[in-house]
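> Prediction below, plus the sequence it came from.
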Amino acid sequence: MTSVQIPTDITPSEQQAQQYFIKGNYTQAASYYEQAIETEPEVKSHYWNLGLMLLLQGQEAEAQMTWLLGMEEGEVQQVEQWTVELIKVLQTEAERRETLADYSVAWAIRQHIREISPIYVNNLLYLIELSIKLKTFTGDELTSLEVIELIQSEAIIDIELLLQVLGSIINDDPLHSSVLEFAKCCLTHVSEPQSFINILLPAAVKIAHSMQQPKVAISLIELCLRLEPENTELLRHLASFYLRDYNYSQGIEIAKLCYSLSKSLTDQVFAKHLIQRGLMEAPAYWNEACTVSLEQESLLKSLIEEQPINLESARVLRLFNANYYAPYLQDNPHKNREIQNQVAQLCQLNVQEYATEKVQQYKQRILHNRNKQIKIGYLSHCLSRHSVGWLARWLIQHHTREQFDIYGYFINYKQVDDSLQGWYVQQFNQAYLGGIYSDDIAEKIYEDEIDILIDLDSITLDVTCEIMALKPAPVQVTWLGWDASGIPAVDYFIADPYVLPDSAQEYYTEKIWRLPQTYIAVDGFEIGVPTLRRDSLAIPSNAVVFLSAQRGFKRHPDTARLQMRIIKEVPNSYFLIKGIADSEAVQKFFMQLAEEEGVEYSRLRFLDLDPSESVHRANLAIADVVLDTFPYNGATTTLETLWMGIPLITRVGQQFAARNSYTMMMNAGITEGIAWTDEEYVQWGVRLGKDEKLREQISWKLRQSRHTAPLWNAKQFTRDMEKAYEQMWQRYLDI
């Protein structure tokens, strides 16, 4: 218990009262204060303390009467002074209770302070803070207590307390309608902008990504920018949030402003990456995207040549995925991988520099039992209703628990209702619901003594990259989420005989581990009820329907032009276009191509996104043929198309991203539709568009493949992965 100082200049009765108060004997303490009042009725502090003793016994009415008795017959000025003294007595006890974590009593005392002085704003702030600690805060208190109005009236406010409460509120209930207004009213009292930014920025990141509410996050960042309008860190996040909210034009504009203000080479690289991201989502800006890509390549080469090894974590994080869009623009794995590998190596050198102690600690891990079950850790921000989540679930489901302990490490655990995320949490022996901090998650992986860590994200998430660079597990593997990251701390990259050519090892730093048949297999997909009908789209029932459903940055103009040539050459054909992108820009992009290739606008249909993945899969059935993208193929979309028994045309290249559909078709037993040149792509499109019998044969083969093909045998695929894990682990032990 916190000690209470007893003044030396007090009466014996008051001294006795204080002693009993300290011991929690409020009845005896009250008795002595009553004696003190009889002895010294003019000493008002006796009334304040007696009322407090009664209050602590639950006698609220009696406490109030005692305080009123002490104030009766006083002049206005005296009553004001006595009220200040009474509040001080109550506040001192409230603070003592707070240090003892006795929040309910502290809250009750502060409620009485509020009744005595309803506009004492600091007390109201403490009440809110206590409500949060007691888990009774609803957010409505900001309105009911009129706190916002009082703060706006420029009352005398404890700034440190104000910011503390702002942080507590925004962490407790960030989406409440009054939170933004509360943050806004705090602005006029902020003298140190960074203290305000340090509260709102992490909250905005959480709101945008974990809670998937980028609009709210945008509003918070814009508040911060009122204090520092040229803060590049704020502008970077703001641009990212706009892009996440599909407001590409605004995101591009902010990213360009950020680039113009960036002084260091690393900051320029990331600002350029954001510009590129916005442009890539809007195919109408493809030429500008290509120009920006060349500028980014030049910046990265300069950075690689400079080789800075004193970069702080925030800059390294942004650098990991700065080369992300290269494979979407060109199928040139030799060049793309060389740059990616060099950037990843530079990042790891910096990680080793600023996290030397941890890197050394993880490197010196002691293996206690070589014959135990192998501990496999799966690391990702996508263990949810995400493409990676839909595909990786079969491996997790079929894992042999007798041989392997399976751990799941969720990065930026999404605080939303997600049934698949909930399923994953239940499947792992242990699930760590992590945030966005690499060191926390890496330390947990190390403490859990994970033997083999599987990275499902690659460079799609910077936090994952930093964790892998720290190397918290002795064997580290990249699988599924993207191409390999190039991080030297990653030992293996999972592939198969088709998805990478034999010569690929020369441009990978990771050892390519080829599974015998396929690097991915699923047992199937849930199919919903279709919502698309040909008649609702004004498409004749006897028409040939082509479909392309991909994100904007996969729509390379050269491939889109080939698709237009197919539509032109197949009579009575229509082209359905769907996917996350700037919808206006996508329509402009395809309309222009149609005009250039002589295709009537009336043969194009632009579809809205479906309400769920299962409905999307059901709606694929409206298509006769699906046209894949190049140089970046579909992956989950390809699997869904093949599962629905729909013929697919894909163009095969050299890089991993240009061979995804190829390996999936081969592992489904289908070669019809595999094109090795642009000319073959068009030829297959025209042939399948005109040959209904061939389409039916392919559909029949795909339906039959469900019972025999490696692509649909997730259990066998799991055995192949487990065998790979055992061999990887044995190699490690043999070193």
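Structure received.
> going forward, measure contacts between C-alpha atoms and count neighbours the same way
OK.
> Quick check, central residue of the protein?
Nearest residue to the geometric centre of the chain (C-alpha atoms, centre = their mean): His209, 3.6 Å.
> surely that one meets Lys414?
Yes: contact status for His209 versus Lys414: in contact at 7.4 Å, counting by C-alpha atoms under 8 Å.
> Scan the protein for its longest helix.
Counting residues, the longest helix found in the chain (DSSP state H) is helix 76-99.
> circling back to that earlier point, which residues are in contact with the residue nearest to the centre of the chain?
Asn412, Lys414 (C-alpha atoms under 8 Å, 6 or more residues apart in numbering).
> The spatially closest residue to Leu200 that is not a sequence neighbour: which element?
Closest residue in space to Leu200, ignoring its immediate chain neighbours: Leu220 at 6.3 Å, by C-alpha to C-alpha, 6 or more residues apart in numbering. Using DSSP states H and E, the element containing Leu220 is helix 214-227.
> let's bring in a second model and compare:
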Amino acid sequence: MTSVQLHTDITSLEQQAQQYFIKGNYSQAANYYEQAIETEPEVKSHYWNLGLILLLQGQETEAQMTWLVGMGEGEVQEVDQWTIELIQVLQTEAERRKTLADYKIAWAIRQHIREINPTDVNNLLYLIELAIKQETLIDDELTSLGVIDLIQSEPIVDIQLLLQVLESIFNYDPLHPAVPAFAEACLAHVHEPQSFINILLPATVKIAHSMRQPKLAALLLELFLRLEPENLAILRHLGAFYLKANNYSKGIEVAKLCYSLSNTLIDKIFAIHLLHRGLMDCPAFWEEACEVFQQQQNMMMLLLEEKFLNLSSEQVLHLFNSNYFAPYLQDNIQKNRYIQNQIASLCQMNVENYASEEVQRYQQRTSKGRNSKLKIGYLSHCLSRHSVGWLARWLIQHHNREEFDMYGYFINYKQINDPLQEWYVQQFTQAYKGGIYSEDIAEKIYQDEIDILIDLDSITLDVTCEIMALKPAPVQVTWLGWDASGIPAVDYFIADPYVLPESAQEYYTEKIWRLPQTYIAVDGFEVGIPTLRRDSLDISNDAVIYLSAQRGFKRHPDTARLQMKIIKEVPNSYFLIKGLADSEAVQKFFMQIAEEEGVGCDRLRFLPQDSSEAVHRANLTIADVVLDTFPYNGATTTLETLWMGIPLVTRVGQQFAARNSYTMMMNVGVTEGIAWTDEEYIEWGVRLGKDEALRQQVVLKLKASRQTAPLWNGKQFTREMEKAYKEMWQRYIEVK
């Protein structure tokens, strides 16, 4: 046989072997490679390919023996070169299998590469990625493979692969204990910080909010600061994570750093809002918070004069809720609403600029027929164990499914065990478990052809604001979560005869839709077993207990001073204080005011947070009288107080936030405790403390109200909301 014929025969054998291999006929492919080895035993690639085929047939021992035979009695340098060639054959097939989504086979092949070369860091990275794709990554695999140590010590790593695996780990198991170490190991190989932050930032937002682990999110962002210690975007998120984790001192420190690094008016507004948020949760810094608030108000007026119309989506998102704290500091409906409306209008103009295509497309929708069911969409990040979640459930439960289809749009769906969230998911005709991207959720709302979109967040969440500004539904309404947002794309704001004064419409861009009795009603609350006892607090049975349970934002010093005056006037009285805030700052705040008002600090008790909402409600019953906050009243806490039959003293103002308790008391049939001035607040507080018979009279009224009051009739309230929806839709149809 000539050499030409021999070469032709070998080539033909290899081609046929490959054809059978690609078709998955491993037996025939193996036969041809065996013939090739007999004909040309010195060609090592035949051994490598035959071993691969045997491996894929599950004949691992035979595969390894074939490779060993191929290695023969070569010299060390030859064996090293042949090993490289063998690995290349295996890598090529592993990559092909991955392309075919045959992840199990690709993983098995790479396990053999690992046996041959256990320190090939890129192969280990591929193994992790393939395990994630199969959802088989074992808890300790990130550490047992030794990949983190290798990433740290290896000078050359495929950075694209490294970041790809990091992103896969974040998506698969962001709370894995090895995640911080893995992310830290990546730092030495990152030459383009933006590529790293594009992966890290969305992951930390998910960890902080969806998984409620802000401390871990902050730890991960701290890593990035090693690359860019003055990155404003990262610092803003880091400061917010610290505050969410109740690390107020660090949050304030980062916010001040943000402000010092800010060169533009927009950046300064964002930084000062973050600083204000930190200071508001530390009542001891109230004076500084007021100074910062005034600075912020001045900056906002400058911003409104400039009318920036080229802002990015990220800038607009930060701007939407930058005026959030105004109602906590002042009951000035005219000024607060003016700035809020102007800011919201500016934001919407920018949304219409950078998302003009979507906005125009949404505006071109066609009207639905009148005879079909109305599609109602509920949009919120709070349909879970949150105040909004506890209160909105009765409307959802009592909805008439024969007349309405209900769609739930969950923003930043909580990836934790939350029975209330899962209850909501089950109640909706369709539930969309959304993330943090406005455009995705808005598009889904549009595609679902929602008729009326109900926003339950207002400006408490920037993503919600951007969705509403895009106007994916023809009729849009704000209800429950806060005061109105002022976004021009929102048509209506749900209120009632009491929660806004009669003159309020002149301050709102939305049409105020007043329900006939109340803007909220519940059928009740789950109540646990109380864990508070008078003797454990060293309080006698004949003492009068006042209580205030609100977060730090609501601790206005003027109101705290009124509360101390009440305590001073009522002998043998004590004041219980609890709520989410910087506990040390809260104690310092109240003790200083107590001393100034001549009240002994031994009459104050500072309580920790309760283990659950049900236990919190049960523990309210230790109080004889609850003292409300002002200018921002309680809402959920007021409902809980009234449901538990406890007298309440509230100060009524002009803005929505200052009239929540007022409307709830009116709708429960109790006027004792409603104060229109500071003097009346003190008078009611003292009177209810001293007059036990009056207290009992109020308690009996509250207990009787459970059978008759609009506030406790979720079904009747639902019918009124549904009637409002129908009328809103009819108006839209008539105008359209």
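Cool, the structure landed. Predicted model, so just to flag it, every value in this text is computed and none were measured.
> Once they're superposed, tell me the TM-score.
The TM-score (TM-score structural alignment, normalised by the length of structure 1) is 0.98; 729 aligned residues with a C-alpha RMSD of 1.0 Å.
> rewinding a little: superposed on structure 2, where does the helix holding Leu220 of structure 1 end up, distance-wise?
Comparison of helix 214-227 of structure 1 with structure 2 after fitting gives an average deviation of 0.6 Å (mean C-alpha distance after the TM-score superposition for structure 1).
> after that helix, next one along is what?
According to DSSP H and E, the helix or strand after helix 214-227 of structure 1 is helix 232-244.
> distance from that following helix to structure 2 after superposition?
Mean deviation for helix 232-244 of structure 1: 0.2 Å (mean C-alpha distance after the TM-score superposition for structure 1).
> and whichever helix or strand comes after that helix, what other elements does it pack with?
Heading C-terminal from helix 232-244 of structure 1, the first helix or strand you meet, by DSSP H and E, is helix 248-261. Using 3 or more C-alpha pairs under 8 Å, 6 or more residues apart in numbering; DSSP states H and E, the elements in contact with helix 248-261 of structure 1 are helix 232-244, helix 265-280.
> count of neighbours near the nearest residue to Tyr26 of structure 2 once chain neighbours are set aside?
Take Tyr26 of structure 2 and drop its neighbours on the chain: the residue closest to it by C-alpha to C-alpha, 6+ apart is Ile53, 6.1 Å away. As a burial measure, Ile53 of structure 2 scores 22 neighbours (other C-alpha atoms under 10 Å).
> just the strands in the stretch 301-450 of structure 1 please.
Using DSSP state E, counting those that start in this stretch, the strands of the stretch 301-450 of structure 1 run over 374-380, 404-410, 430-433.
> Ok, the stretch 1-150 of structure 2 next?
Applying DSSP E, counting those that start in this stretch to the stretch 1-150 of structure 2 gives no strands.
> Likewise for the stretch 501-650 of structure 2?
For the stretch 501-650 of structure 2, the strands defined by DSSP E, counting those that start in this stretch occupy 511-514, 544-549, 573-578, 604-606, 625-627, 648-651.
> Switch these over to TSV; also include distance to Arg534 of structure 2 and mean neighbour count.
What follows is the strands of the stretch 501-650 of structure 2, written out as TSV (distance: least, C-alpha to C-alpha, whole Å; neighbours: other C-alpha atoms under 10 Å):
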stretch	distance to Arg534 of structure 2	mean neighbour count
strand 511-514	43	18
strand 544-549	9	23
strand 573-578	11	21
strand 604-606	11	18
strand 625-627	15	27
strand 648-651	20	28
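> Relative to Glu734 of structure 2, which of these is closest?
With C-alpha to C-alpha, the closest approach to Glu734 of structure 2 among these belongs to strand 511-514: 16.7 Å.
> Tell me roughly how far that closest one lies from structure 1 on average.
Here the mean offset of strand 511-514 of structure 2 against structure 1 after fitting is 0.3 Å, by mean C-alpha distance after the TM-score superposition for structure 1.
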